[in-house]
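**Student:** dropping the sequence and predicted coords here.
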Amino acid sequence: MVAVYAAVPKKATNVSLAESLLAEAKELGINVSQAAEAGLAKAVSDARAEAWLVENREAIESSNAYVEKHGLPLAKYRMF
């Protein structure tokens, strides 16, 4: 997902990290900025997914209840 952000302008920011973790990352040749961006992109994606589930919980529950009561629409045409 970081590739999506690769071509956009960057903004410098300060981040506090555990010294031992930062030292190990540098020792292993990990680009800290890229790793932080990837982690932040995942956190944003996860938060958006969770918010979507919360916002759509009622519709999901309604759909699930319908399927439990009536079965899947067009189920007779399923090949599996």
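**Tutor:** Done, it's in.
**Student:** going forward, measure contacts between C-alpha atoms and count neighbours the same way
**Tutor:** Will do.
**Student:** going on from the helix or strand containing Ala43, what's the next piece of helix or strand?
**Tutor:** Ala43 belongs to helix 32-55 when assigned by DSSP states H and E. Going down the chain from helix 32-55, the next helix or strand is helix 57-70, by DSSP H and E.
**Student:** take a look at this one as well, against the first:
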Amino acid sequence: MREQTRKSTSMTLDAKVLDEARALGINLSQAAESGLVAAIRAERARIWKQENAGAIADYNAFLDRDGPPLSGFRKF
């Protein structure tokens, strides 16, 4: 297994949210890390879509014009 490097950080959170999370026994570090991983994934997807919007539009235009590749060989 690959060893992960952990780094301490400081955050400012809404006091009510923090109190409720602690009362519910939520691991703050794990919750914050999970949220950051999700935000990173979403932002990478948004950037990829933006960077590839032209190619996606070209491919969609191709499909609209010519249909799916090899569609003439379908048996259904």
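**Tutor:** In hand now; what should we look at? Since we're looking at a predicted model, the values are computed, not measured.
**Student:** fetch the TM-score of the aligned pair.
**Tutor:** Overlay of the two chains. TM-score (TM-score structural alignment, normalised by the length of structure 2): 0.89; 75 aligned residues with a CA RMSD of 1.7 Å.
**Student:** and the helix holding Ala43 of structure 1, what other elements does it pack with?
**Tutor:** Here helix 32-55 of structure 1 touches helix 2-6, helix 19-27, going by 3 or more CA pairs under 8 Å, 6 or more residues apart in numbering; DSSP states H and E.
**Student:** so the last one aligns onto which residues of structure 2?
**Tutor:** The aligned range for helix 19-27 of structure 1 in structure 2 is 15-23, by TM-score structural alignment.
**Student:** the matching stretch against structure 1, how far on average?
**Tutor:** Compared with structure 1 after fitting, stretch 15-23 of structure 2 deviates on average by 0.4 Å (mean CA distance after the TM-score superposition for structure 1).
**Student:** not counting that stretch itself, show me its contacts.
**Tutor:** Stretch 15-23 of structure 2 has contacts (CA atoms under 8 Å, 6 or more residues apart in numbering) with Asn27, Leu28.
**Student:** buried residues in it, which are they?
**Tutor:** The neighbour-count check on stretch 15-23 of structure 2 (16 or more other CA atoms under 10 Å) flags nothing as buried.
**Student:** and if you look at stretch 2-14 of structure 1?
**Tutor:** Buried residues in stretch 2-14 of structure 1 (16+ other CA under 10 Å): none.
**Student:** and it, how far out from the chain middle?
**Tutor:** 17 Å (CA atoms, centre = their mean, to the nearest Å).
**Student:** how far does that stretch stretch from start to finish?
**Tutor:** Using CA to CA, to the nearest Å, one end of stretch 2-14 of structure 1 lies 19 Å from the other.
**Student:** quick one: residues in contact with it.
**Tutor:** Gln34, Glu37, Ala38, Ala41.
**Student:** repeat that with 6 Å
**Tutor:** Applying CA atoms under 6 Å, 6 or more residues apart in numbering, the set of residues contacting stretch 2-14 of structure 1 from outside is Ala38.
**Student:** all set, thanks.
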